[in-house]
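Student: below is the structure, and that's it, no one-letter string:
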């Protein structure tokens, strides 16, 4: 009987983690376990649909993970780098030769805004999305809903709810959809205006109440439900494990995605900060980062030098309800250009993107090593997290 000799624990079963786990099967002597707190895969880029009741957002792992990969439904609480074990909330410990750190991102509701953490709900994780959906189902249709955050996640959430005839206010700390080009922003603004969304730009929320939102200028607006989509955070696992992180908590790595503290820990997805210059938090980046992380581990097993990070962006897309959307094109460094398309073609492209995000994981399960991506990008020295869903 063939005996596996390399144990890899992938922490996180999202877009990056599942793809990395499947890619590790390029070698027959690698034993892979995926640790994830939920028994099903969450399509985070569909959570706004789930909240509005226009779609579902979970997929059976049995259709995504390749043969032989162990799914451990549990929560990692510590990476013990000295003992080479991942400690779990259940008390179990998993031995490893290598770890792929793919814990993803979470909602970030600031504790500095009175009432926000107690009253508002974010849309970055399935459990919070479930609570939002339940609250919406009980909320009268005419009750005002406030979405805080003018990035792409906030836009998609506001649009989905407006199309369901909700009364929505979208609060933008700066301008609407700042990652888009000027013409594309104006296209989004026109759609929101036609569908009755009140857009407040350069507006700062100073307090969230159960029935209202208070602004820094003293204005009080009624709000039967407040959704916080003002950015993302990351789990604290790396810091709790004694590994160095950036200010947001992302694992600090070199350009091969290897932890600067331990060459047996490799990061992927939203929780990675290569050279302190993270890529935009997005499903778009998750696939290449997952593939690159798996390649790094496989290179270390083979005793060869891992390749350095090379990911280029081509733009982003945003859904505007079920019948419209927008595709923004960008330079390889992720800076927007004045080229986009919208309307039904934009909606079709966004749906294709969501479908492809899962399909490429399944393809990697069937043919490990099949994932390819556009290269030749450059990261700006001040790369910052953007609230974007794609």
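Tutor: On my side now, so go ahead. Keep in mind it's a predicted model, so treat the numbers as computed, not measured.
Student: when you work out contacts or count neighbours from here on, use the C-alpha atoms and nothing else.
Tutor: Noted.
Student: the residue positioned nearest the centre of the chain and residue 317: what is the separation?
Tutor: Nearest to the mean C-alpha position of the chain, by C-alpha atoms, centre = their mean, lies residue 282 at 5.0 Å. Distance from residue 282 to residue 317, counting by C-alpha to C-alpha, to the nearest Å: 11 Å.
Student: returning to that earlier point: so the residue nearest to the centre of the chain touches residue 388, yeah?
Tutor: Yes: using C-alpha atoms under 8 Å, residue 282 is in contact with residue 388, at 6.2 Å.
Student: contacting residues around residue 8?
Tutor: Residues near residue 8 by C-alpha atoms under 8 Å, 6 or more residues apart in numbering: 30, 31, 32, 33, 96, 97, 98, 99, 100.
Student: after the helix or strand where it lies, next one along is what?
Tutor: Per DSSP states H and E: residue 8 is located in strand 6-11. Scanning forward in sequence from strand 6-11 by DSSP H and E, the next helix or strand is helix 15-23.
Student: ok, and what's touching that next one?
Tutor: 10-12, 32-34, 64-66, 69, 100-103, 268-269, 283, 286-295, 357-358, 360-361, 364-365, 368-369.
Student: same check on stretch 261-270?
Tutor: Stretch 261-270 has contacts (C-alpha under 8 Å, 6+ apart) with 15-17, 81, 97-105, 234, 243-244, 250-251, 253, 257-259, 279-282, 285-287, 289-290, 292-293, 296-297.
Student: also this one, for the comparison:
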């Protein structure tokens, strides 16, 4: 009997969930292609940088038995011939491809000096470079975090909790995805940690030792961390597949590429019907499960289900002792209710632990993962607004 070959591009939250869930089907060979040999808990990278948590772990901790891991980078997809060209020169043939390449940190090319002097925190390799730079600096050296979204808030608070002098520069409002109450909770915690928050402060230039704002203010900055904006790899666009303006693969509501029925997508790099969900592990993991379900349905000769998932809110860690949990409607719209303080920190930690546990459990009991449904998909709004 011929076995079905499924190649999963990307070993993040969406890719690992999809790969594990595929083990529920008979006679499927699953291969995960990932550029690094370790699974990265991306939602912990701010802790990794500050030295309070190691964010990388062995794939053997999260992938189910029998899944093949190839440490390599996909350079091109030949959709017509159903093959992937890897950077090593290897060619992988597939019957189905799950495109889960994730997102990247986008440092503005329009702000002079940003690409040269600013550091990203969105990917493991970038976080490692940031760790090395922090190790070179005295504790009192001023640090500037650019971007008032959740990534910037968590990075600023974690660094401040470890004794760093931090200024958080927000291109607009602090925490634009939060309700007023949740925003006040975050601002209060940042104040206790000594973080100076500058709202409506656009960055004009980044230099080796300072940040220049459009109103001519100059901030001393021995280290600048850039968290304003996300991008996606250009693999889909470079391979001639339909993408949205950011480069996310455009699919129908079954997460199937509008160009090719053998390509299914999940995570930050997919735009279902051209309307992407908010970039987050909260969205990526259910998307990974549904991408796998689409493949399994097609193999079983049944119609795949349309995308159906919902949000519950946003969890923000503010150092190790405090946090804010912004509750939301299922369509991801924030409501007035929130949880703050030490309880919120415990909730955030429990969710971080449960995230890995859920992926691991799917690898040992494929098909066991469940997610919240009934949400209305809304067009993504970039939390990390451009400065």
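Tutor: Yep, it's here. Note that the coordinates shown come from a computational prediction; the quantities given were computed from them, not determined experimentally.
Student: any idea how far residue 170 of the second structure is from residue 322 of the second structure?
Tutor: 21 Å.
Student: these two: which is more packed in?
Tutor: Neighbours per residue (other C-alpha atoms under 10 Å) separate residue 170 of the second structure from residue 322, with residue 170 holding more: 28 against 22.
Student: alignment lookup: the more buried one to the first structure.
Tutor: Matched across to the first structure, residue 170 of the second structure falls on residue 172, judged by TM-score structural alignment.
Student: cool, residue 142 of the second structure as well?
Tutor: In the first structure, residue 142 of the second structure lands on residue 144 (TM-score structural alignment).
Student: surely its match touches residue 165?
Tutor: No: Residue 144 of the first structure is not in contact with residue 165 according to C-alpha under 8 Å; the separation is 10.8 Å.
Student: more neighbours: the two, which one.
Tutor: Neighbour count, other C-alpha under 10 Å: between residue 144 of the first structure and residue 165, residue 144 has more, with 19 against 13.
Student: sorry, back to before: sort out for me which of the contacts of helix 15-23 of the first structure are in strands.
Tutor: Per DSSP state E, strands hold the following members of the contacts of helix 15-23 of the first structure: 10, 11, 32, 33, 34, 100, 101.
Student: can you give me the neighbour number for the aligned partner of the fifth one in the second structure?
Tutor: So that's residue 34 of the first structure. Per TM-score structural alignment, the equivalent position to residue 34 of the first structure in the second structure is residue 32. The number of residues packed near residue 32 of the second structure is 23, by other C-alpha under 10 Å.
Student: what about residue 32 of the second structure, distance to residue 334 of the second structure?
Tutor: As judged by C-alpha to C-alpha, residue 32 of the second structure and residue 334 of the second structure stand 35 Å apart.
Student: which part of the second structure matches the longest helix along the first structure?
Tutor: Assignment by DSSP state H gives helix 343-366 as the longest helix of the first structure. Using TM-score structural alignment, the residues of the second structure aligned to helix 343-366 of the first structure are 341-364.
Student: now stretch 272-283 of the first structure
Tutor: Going by TM-score structural alignment: stretch 272-283 of the first structure matches residues 270-281.
Student: buried ones in that stretch, by neighbour count?
Tutor: Across stretch 270-281 of the second structure, burial judged by 16 or more other C-alpha atoms under 10 Å covers 270, 271, 272, 273, 274, 275, 276, 277, 278, 279, 280, 281.
Student: can you tell me the distance between the two ends of that stretch?
Tutor: Note: stretch 270-281 of the second structure ends 13 Å apart using C-alpha to C-alpha.
Student: ok, now stretch 34-45 of the second structure?
Tutor: Taking C-alpha to C-alpha, stretch 34-45 of the second structure runs 18 Å from one end to the other.
Student: quick one: what's aligned to residue 318 of the second structure in the first structure?
Tutor: By TM-score structural alignment, residue 318 of the second structure lines up with residue 320 in the first structure.
Student: separation between the nearest residue to that match once chain neighbours are set aside and residue 311 of the first structure?
Tutor: Nearest residue to residue 320 of the first structure in three dimensions, chain neighbours excluded: residue 159, at 5.1 Å (C-alpha to C-alpha, 6 or more residues apart in numbering). Separation of residue 159 of the first structure from residue 311 of the first structure (C-alpha to C-alpha): 30 Å.
Student: which one of these two is surrounded by more residues?
Tutor: In this view residue 159 of the first structure and residue 311 are compared by other C-alpha under 10 Å, and residue 159 has more residues nearby, 30 against 19.
Student: tell me who's in contact with the equivalent of residue 198 of the second structure over in the first structure.
Tutor: With TM-score structural alignment as the criterion, residue 198 of the second structure lines up with residue 200 in the first structure. Contacts here follow C-alpha under 8 Å, 6+ apart; on that basis residue 200 of the first structure touches 169, 170, 171, 172.
Student: buried ones in stretch 111-128 of the second structure, by neighbour count?
Tutor: Using 16+ other C-alpha under 10 Å as the test for burial, stretch 111-128 of the second structure gives 113-115, 117-122, 124, 126-128.
Student: run the chain-centre distance for it.
Tutor: How far stretch 111-128 of the second structure lies from its chain's middle: 16 Å, per C-alpha atoms, centre = their mean, to the nearest Å.
Student: which bit of the first structure covers that stretch?
Tutor: Using TM-score structural alignment, stretch 111-128 of the second structure corresponds to residues 113-130 of the first structure.
Student: ok, the closest residue to residue 317 of the first structure other than its chain neighbours - contacts?
Tutor: Leaving aside its chain neighbours, residue 317 of the first structure sits nearest to residue 327 (4.3 Å; criterion: C-alpha to C-alpha, 6+ apart). Contact analysis of residue 327 of the first structure by C-alpha under 8 Å, 6+ apart lists 315, 316, 317, 318, 340, 341, 342, 346, 349, 350.
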